[in-house]
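Asks: coords below, sequence missing:
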C-alpha cells in the first residue's frame, strides 16, 4: 500500500531556509501581523493624532502651536523685564525661598506685591533655574500662552470638531490683547491659562457627569484665586450653570458634584490664605495692598469690592 503526502497550502506557511549542515528546511507558521497602531512609536502616534481625525488635523495643530510659540517668544527681550514691579518680586524669589513663597517685593521680605504669588512662583523658579534675565522673567508667560491655545483647541474640539477647535485656537492666539498679555509678566497670563483649563475640565465633567473632572475644575479656579484673587471667580456661575443643566445625571447628584467642586475651590485656595494668616506677622513680609496685613482683607478690599465700587 502506498500513501501520498497531504497537500500543503503554501499560502498559509513559509519555507524557511535550511540551517547550515542540515539536509533540508522546515515548515513554520507565519509571524502574526503587528497590532493596529503599533510599530510606529509614540512619536508617530503623536504626529498622527486620534485615529478618527483626518490626516491634516494633527499637523495643523502642531503648526498652530509652533506658530503661537514663535509669535509669543520672538524678540521677547525687547520688552526688557516687562512690569518692573513683578520683575523685582521674581528677582527676590530667585534669591530667597521665603520671598518666593510670599511673593515679596524684596529679598529682605519687607513687603509683598499686591497680588497672591502663584504667577511669581513660576517666574521665580524660572529665574532660579536659568538665572535672572529678561527671558527667564518673560518666557514662562509665553509658554503659558501656548498651553492656553492648546487647551482651548482641545475644549472646543470635543463638541464642535477639530476644525472649530483650530479656528478657536488661532483666533485666540492672534487676538492683540492675548499676544500682549502672554509677552508680559503680569499675573493675567497664568490666570487665563487656569481658567481655560477650568473650562476644559468642565466640558469633560459634563460629558459623563464626572465628579472627578468637576473637582479638577474647582482646583484650577482655586489656583486662579491664588493668581489674581476674585477675578478667577467670575467664571464660576457660568461653569456651574453649564454643569447643572447639561450633566447626564439626576439633579441631586449634579448639586452634590457642584458642592464638591466648591469645596475644591476652598481647599486649593484656602490652604495658602490660612498659611499666610497663621504665619507669625513678625516673621513674614507685610501683605502689600492690604490695610491690616491680611491676605483675606486684600482679597475682599483692594482687589475685591474696592475694585467694583471704586473705593480702593
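Replies: Okay, I see it. Every value quoted in this text rests on a predicted model; they were computed, and no experiment measured them.
Asks: for the rest of this, base every contact and every neighbour count on C-alpha atoms.
Replies: Noted.
Asks: how deep is the closest residue to residue 141 other than its chain neighbours tucked in, by neighbour count?
Replies: Nearest in space to residue 141, with sequence neighbours left out and distances taken as C-alpha to C-alpha, 6 or more residues apart in numbering, is residue 182 at 5.1 Å. Residue 182 has 28 neighbours, counted by other C-alpha atoms under 10 Å.
Asks: got the contact list for residue 182?
Replies: Listed by C-alpha atoms under 8 Å, 6 or more residues apart in numbering, the contact partners of residue 182 are 72, 141-145, 189.
Asks: can you flag the buried ones in those residues?
Replies: Among the contacts of residue 182, those classed as buried by 16 or more other C-alpha atoms under 10 Å are 72, 141-145, 189.
Asks: which stretches in the protein count as helices?
Replies: Using DSSP state H, the helices found in the chain span residues 41-48, 57-73, 84-95, 97-102, 118-130, 134-160, 162-174, 176-181, 188-208, 211-228, 236-246, 251-278, 295-300, 306-309.
Asks: what's the most buried one of these?
Replies: Across the helices of the chain, averaging neighbours per residue (mean count of other C-alpha atoms under 10 Å) puts helix 211-228 on top, at a mean of 25.
Asks: other SSEs contacting that helix?
Replies: Helices and strands touching helix 211-228, by 3 or more C-alpha pairs under 8 Å, 6 or more residues apart in numbering; DSSP states H and E, are helix 118-130, helix 188-208, helix 251-278.
Asks: hang on, the earlier thing: most widely separated two among the contacts of residue 182?
Replies: Spatially, the most separated pair among the contacts of residue 182 is 72 and 189, at 11.8 Å (C-alpha to C-alpha).
Asks: overlap in contacts, the two.
Replies: Here residue 72 and residue 189 share the contacting residues 145, 182, scored by C-alpha under 8 Å, 6+ apart.
Asks: now residue 128: how far from residue 257?
Replies: Distance from residue 128 to residue 257, counting by C-alpha to C-alpha, to the nearest Å: 40 Å.
Asks: apologies, that question was intended for residue 56.
Replies: 38 Å.
Asks: now residue 241
Replies: Relative to residue 257, and taking C-alpha to C-alpha, residue 241 is found at 12 Å.
Asks: same question, residue 100
Replies: 34 Å.
Asks: and the comparison structure, right after this:
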C-alpha cells in the first residue's frame, strides 16, 4: 500500500517533446479556420438568440454601470440571473461594432475557436499531433458545442474557462508548481462569475487529480490545493464583494 502511494505521489516525467509532423500546421490551420467559418457563417440567423441576455448586452453597451452589474436595462432596475462576465465580452463588441446580432454573437463564436485551439494544445503536449487534432475536431463538431458557440448564453465562456482549468492542472501535475494550482483556482473563479455553480462540476475531479498524482509530498499537495481555493475565492469574490458593499439604493436589484 505504501509503495503504491509513493508511486502515485512520485513526480511525473516531463513529456517528451512531440515532433511536429509536416502536415500538422496545415491541419491545425484548416481545423481552426474551418471552426471559425462554421461558427460565424450565418451567425445572424438566430436573431437576438436569448432575448433575456440580449437585453443585458444592449444595456451594458450604453451604460457602464449596467455593464458592471449585468443589468437587464440601462436604467439599472434589475440584473440578469447570472454574474455578468460572459456579458462583458458581448457588450464590448456591441460598443465597438454597433447593436446587431452579429456583433453580439461573434465573441461567442471566437470563444469556440479558442476552446478548440486550447484543447488541441493541451492534448498535443502529452499525446501528439493526431490525438490533439482529433480532440479539437470532436469538440468543434459536437452538435451542442456548435449550438452554444453561436448563441449568447454563458456556456461558451464557461467551456473555455473549464478547458483552461484542465490545461493548468495538467501543468501542475507535471511539475508541481504552486502557480499552476493558483491559476486553476483563478480559472474556476472566473467560471463562477460566468455561470455560478456550474463550474463546480470540474472542481472536485481537478482537486482529486492533484491530490492523487501531484508530485510533491502529501502535506504540500494539500497546502497547494488551499492556495488554489484561495485563487478561486479571490477571482470570484472581488465582484461579489463590490456588489455587496455598493449602497443598496444605488445598485440594481440583484436577480438570482
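Replies: Arrived safely. These numbers come from a predicted model, not from an experiment.
Asks: now the TM-score, please.
Replies: After superposition, the two chains reach a TM-score of 0.92 (TM-score structural alignment, normalised by the length of structure 2), with 240 aligned residues with a C-alpha RMSD of 1.1 Å.
Asks: burial measure for whatever residue of structure 1 lines up with residue 217 of structure 2, as a count.
Replies: Correspondence of residue 217 of structure 2 to structure 1, assessed by TM-score structural alignment: residue 250. By the measure other C-alpha under 10 Å, the count of residues near residue 250 of structure 1 is 10.
Asks: relative to residue 193 of structure 1, how far out is residue 250 of structure 1?
Replies: Distance of residue 250 of structure 1 to residue 193 of structure 1, computed by C-alpha to C-alpha: 31 Å.
Asks: could you do residue 56 of structure 1 as well?
Replies: Here the criterion is C-alpha to C-alpha. By it, residue 56 of structure 1 lies 26 Å from residue 193 of structure 1.
Asks: if we can go back for a sec, residue in structure 2 paired with the residue nearest to residue 141 of structure 1?
Replies: That one, residue 182 of structure 1, aligns with residue 149 by TM-score structural alignment.
Asks: now do residue 224 of structure 1
Replies: Using TM-score structural alignment, residue 224 of structure 1 lines up with residue 191 in structure 2.
Asks: with residue 58 of structure 1 instead?
Replies: Using TM-score structural alignment as the criterion, the counterpart of residue 58 of structure 1 in structure 2 is residue 25.
Asks: please name the residues that touch the closest residue to residue 116 of structure 2 other than its chain neighbours.
Replies: In this structure, residue 116 of structure 2 finds its nearest non-sequential neighbour in residue 136, 4.9 Å apart by C-alpha to C-alpha, 6+ apart. Taking C-alpha under 8 Å, 6+ apart, we find residue 136 of structure 2 in contact with 31, 116-117, 119-120.
Asks: how about TSV for these, with distance to residue 171 of structure 2 added?
Replies: Listed next are the contacts of residue 136 of structure 2 as TSV, based on distance: C-alpha to C-alpha, whole Å:
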residue	distance to residue 171 of structure 2
31	24
116	18
117	17
119	14
120	15
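Asks: ok, which pair from these is furthest apart?
Replies: Using C-alpha to C-alpha, the contacts of residue 136 of structure 2 reach their maximum pairwise distance at 31 and 119, which is 12.1 Å.
Asks: tell me, how many residues neighbour residue 45 of structure 2?
Replies: 11.
Asks: quick one: map it onto structure 1.
Replies: Matched by TM-score structural alignment, residue 45 of structure 2 corresponds to residue 78 in structure 1.
Asks: separation between that match and residue 119 of structure 1?
Replies: Distance from residue 78 of structure 1 to residue 119 of structure 1, by C-alpha to C-alpha: 21 Å.
Asks: what does residue 191 of structure 1 give?
Replies: 8 Å.
Asks: what residues are shared contacts of those two?
Replies: With C-alpha under 8 Å, 6+ apart as the test, residue 191 of structure 1 and residue 119 both reach residue 227.
Asks: in structure 2, which residue range corresponds to stretch 121-137 of structure 1?
Replies: The aligned range for stretch 121-137 of structure 1 is 88-104, by TM-score structural alignment.
Asks: ends of the matching stretch, what's the gap?
Replies: 10 Å.
Asks: ditto for stretch 118-135 of structure 2
Replies: End-to-end span of stretch 118-135 of structure 2 (C-alpha to C-alpha): 10 Å.
Asks: corresponding residues in structure 1 for it?
Replies: Going by TM-score structural alignment: stretch 118-135 of structure 2 matches residues 151-168.
Asks: other residues contacting the matching stretch?
Replies: 53, 57, 60-61, 64, 169, 196-197, 199-200, 203.
Asks: what's the closest of those residues to residue 277 of structure 1?
Replies: residue 197 (28.6 Å).
Asks: name all residues that make contact with the residue nearest to residue 243 of structure 1 when sequence neighbours are not counted.
Replies: Leaving aside its sequence neighbours, residue 243 of structure 1 sits nearest to residue 206 (C-alpha to C-alpha, 6+ apart; 5.6 Å). Applying C-alpha under 8 Å, 6+ apart to residue 206 of structure 1 gives the contacts 242-243, 246-248.
Asks: quick one: map residue 206 of structure 1 onto structure 2.
Replies: That one, residue 206 of structure 1, aligns with residue 173 by TM-score structural alignment.
Asks: now swap in residue 269 of structure 1 and tell me
Replies: Using TM-score structural alignment, residue 269 of structure 1 pairs with residue 236 in structure 2.
Asks: doesn't residue 189 make contact with that match?
Replies: Yes - contact criterion C-alpha atoms under 8 Å: residue 236 of structure 2 and residue 189 qualify, at 4.3 Å.
Asks: now for those two: what residues contact both?
Replies: Counting by C-alpha under 8 Å, 6+ apart, nothing touches both residue 236 of structure 2 and residue 189.
Asks: what separation do you get for residue 139 of structure 2 and residue 202 of structure 2?
Replies: The value you get for residue 139 of structure 2 to residue 202 of structure 2, if C-alpha to C-alpha is used, is 17 Å.
Asks: if I look at the residue lying closest to residue 237 of structure 2 once chain neighbours are set aside, how far off is residue 85 of structure 2?
Replies: Among residues not flanking residue 237 of structure 2 along the chain, residue 189 sits closest, at 7.9 Å (C-alpha to C-alpha, 6+ apart). Applying C-alpha to C-alpha, the value for residue 189 of structure 2 to residue 85 of structure 2 is 11 Å.
Asks: now do the contacts for residue 148 of structure 2.
Replies: Applying C-alpha under 8 Å, 6+ apart, the residues contacting residue 148 of structure 2 are 108, 155-156.
Asks: now render those residues as TSV, adding distance to residue 4 of structure 2.
Replies: Compiled in TSV, the contacts of residue 148 of structure 2 are given as follows (distance: C-alpha to C-alpha, whole Å):
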residue	distance to residue 4 of structure 2
108	45
155	39
156	40
